[in-house]
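**Student:** model the structure of this input:
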Amino acid sequence: MEIIVFFSLLLLVCSVHTNQTEADYEVLEQRISNQQPCLQDIHAVLRELTASLAEQKVKMAYLEKENQEIDDQLKEVERQKTEIDQLKLQSKVKQVAFSASQFDQGNGDTGPFNTQVTLVFKRVVTNIGNAYNPHTGIFTAPVRGVYHFEWHLYGYGDTRAGGVLFRNGEHIFIAYEHPTSAYVSASNGASLLLEAGDQVSVRLCADARIHDNQNHHTTFSGHLIFTM
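**Tutor:** Got it, this is the predicted structure:
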């Protein structure tokens, strides 16, 4: 009798345990079933994001290429503008020439002095480009290039006539004539490579004297040969 009761109880326990396990499985299956649509949505969103990211990368690569092309075009435009500006400048500065005599009117002597003195040629007959200053007697190069200069000095009597061509304070050439009992003249010329801003002038030699009158014997001239 006891054995029968024991087996009856055992069967009852097993039945309860089996029912509980099946219930747990059903709950788990339900949860998984409920989560599957959510997981599918997440995967779909991830796929969309991946596709969108790939598309954005393609667009960025295209924009970078387009920006580079625009940058290259801007550089080319800037280069061409610089060349045009340089050509305009060269065309403008090629027109450089001047010629002047010492006195604007009347006649008179200059010197002698105990030191060199910059000669001012006041009567300007040509000053294309305005590189020569008739108030200081100084020519200022507007552009780098080769320039040619000539100076002619007229004197008389027992005092020598002479003048030195200077570039930025550097003695270049001299025109000189010893004194005689009659009129004398001294002339010279030089071609110089000048940088933009270089200054050229003629200085009267120390203890020298020159003369000028209405005939304009004493002159200073120069012009640009070519740019460099």
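
**Student:** make it CA atoms for all contacts and neighbour counts henceforth
**Tutor:** Fine.

**Student:** find the helix or strand that the residue most central in space within the chain is a member of.
**Tutor:** Central residue of the chain (CA atoms, centre = their mean): Thr82, 8.5 Å from the mean position. Element membership for Thr82, per DSSP states H and E: helix 2-93.

**Student:** separation between the residue nearest to the centre of the chain and Glu76?
**Tutor:** Applying CA to CA, to the nearest Å, the value for Thr82 to Glu76 is 10 Å.

**Student:** ok, Val5 next?
**Tutor:** Shown here: Val5 relative to Glu76, a distance of 105 Å by CA to CA.

**Student:** and this one, please, so the two structures can be compared:
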Amino acid sequence: MAEKITLLEAKLQNTENEVVELRSLTGGKPQVAFSATLRDNSTGNIGPFTINTPLKYKKIFANTGNSYNPATGIFTATVRGTYFFRFSMFNNVSPTPNSVVSLMKNGERLTSVWDTAGSDANDMGSNAVVIALDVGDNVYVELQANRMVYDNHMNYNTFSGFLLFTV
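**Tutor:** Sure thing, here's the model as predicted:
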């Protein structure tokens, strides 16, 4: 038992040293930023789903602070502060545009982008917000039920966010 305690104490000391080193690199200020796109290598529509569904942005450009989870598509605040989020949507065109996506905070819609009718080719839109988040708040882009978006190697659909300042 004493040996285990000694090992745990050594691990704790190493962790504390790493925290001190990381704080010196960042000036003691938390760094949170991410940017991702929907597809790694594939092409085509995503959706439709029978219910509103968080989009999973799988190709990660940056994920400083590891607050964005590509397995769920959800950003979880690890720092209380004011954040900036931006998302873009590229619609599908077959047979007619049918795309609606919304930026969500804890299950509540903040803003949306849509293209649901028309005889033109693909359209694209984006939207952004600055919002206050508490630790544990979730932000994600939700594809509305029975809607689709299209993506390919051009990375049209993106989701990005970063901490502006702590509060």
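
**Student:** the helix holding Thr82 of structure 1: how far from the chain's middle?
**Tutor:** Centre-to-centre, helix 2-93 of structure 1 and its host chain are 50 Å apart (CA atoms, centre = their mean, to the nearest Å).

**Student:** what are the buried residues along the helix or strand following that helix?
**Tutor:** Sequence-wise, the next helix or strand downstream of helix 2-93 of structure 1 (DSSP H and E) is strand 97-101. Within strand 97-101 of structure 1, the residues scored as buried using 16 or more other CA atoms under 10 Å are 97-101.

**Student:** give the aligned range of strand 97-101 of structure 1 in structure 2.
**Tutor:** Aligned using TM-score structural alignment, strand 97-101 of structure 1 spans residues 33-37 in structure 2.

**Student:** likewise stretch 43-52 of structure 1?
**Tutor:** Against structure 2, stretch 43-52 of structure 1 falls on no residues (TM-score structural alignment).

**Student:** which one of Val5 and Glu76 of structure 1 has more residues nearby?
**Tutor:** Neighbour totals were compared for Val5 of structure 1 and Glu76, and Glu76 leads with 12 against 9 (other CA atoms under 10 Å).

**Student:** ok, the more buried one to Gln86 of structure 1 distance?
**Tutor:** Glu76 of structure 1 sits 15 Å away from Gln86 of structure 1, going by CA to CA.

**Student:** again with Gly155 of structure 1
**Tutor:** Counting by CA to CA - Gly155 of structure 1 and Gln86 of structure 1 are separated by 45 Å.

**Student:** do Leu10 of structure 1 as well
**Tutor:** Counting by CA to CA - Leu10 of structure 1 and Gln86 of structure 1 are separated by 110 Å.

**Student:** any idea what Arg109 of structure 2 aligns with in structure 1?
**Tutor:** Alignment note (TM-score structural alignment): Arg109 of structure 2 maps to His171 of structure 1.

**Student:** that match and Ala190 touch, don't they?
**Tutor:** No: taking contacts as CA atoms under 8 Å, His171 of structure 1 lies outside contact range of Ala190: 11.8 Å.

**Student:** surely the match of Arg109 of structure 2 is within a helix?
**Tutor:** No: going by DSSP: H, G, I helix; E, B strand; the rest coil, the assignment for His171 of structure 1 is strand, not a helix.

**Student:** contact partners for it?
**Tutor:** With contacts defined as CA atoms under 8 Å, 6 or more residues apart in numbering, His171 of structure 1 is in contact with 164-165.

**Student:** also Pro97 of structure 2?
**Tutor:** 91, 115-118, 122.

**Student:** got it, and Leu103 of structure 2?
**Tutor:** Residues in contact with Leu103 of structure 2 (CA under 8 Å, 6+ apart) are 87, 109-112, 139-142.

**Student:** can you say which of those are buried?
**Tutor:** By 16+ other CA under 10 Å, the contacts of Leu103 of structure 2 give 87, 112, 139-142 as buried.

**Student:** in CSV, list these along with distance to Ala2 of structure 2 and secondary structure.
**Tutor:** Converted to CSV, the buried ones among the contacts of Leu103 of structure 2 look like this (distance: CA to CA, whole Å; DSSP: H, G, I helix; E, B strand; the rest coil):
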residue, distance to Ala2 of structure 2, secondary structure
Phe87, 53, strand
Ser112, 58, strand
Val139, 45, strand
Tyr140, 46, strand
Val141, 50, strand
Glu142, 51, strand
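
**Student:** between those residues, which sits nearest Leu163 of structure 2?
**Tutor:** For the buried ones among the contacts of Leu103 of structure 2, the minimum distance to Leu163 of structure 2 (CA to CA) is 12.7 Å, reached by Val139.

**Student:** leaving out sequence neighbours, find the closest residue to the residue opposite the closest one in structure 1 once aligned.
**Tutor:** Under the alignment (TM-score structural alignment), Val139 of structure 2 pairs with Val200 of structure 1. The shortest distance from Val200 of structure 1 to any non-neighbouring residue, by CA to CA, 6 or more residues apart in numbering, is to Arg167 (4.6 Å).

**Student:** enumerate every residue touching that neighbour.
**Tutor:** 198-201.

**Student:** which of the residues you listed map to contacts in structure 2?
**Tutor:** Retained in structure 2 by both residues aligned by TM-score structural alignment, their matches' CA atoms under 8 Å are the following of those: 198-201.

**Student:** out of those, flag the one nearest to Gln90 of structure 1.
**Tutor:** Using CA to CA, these come closest to Gln90 of structure 1 at Asp198, 17.1 Å.
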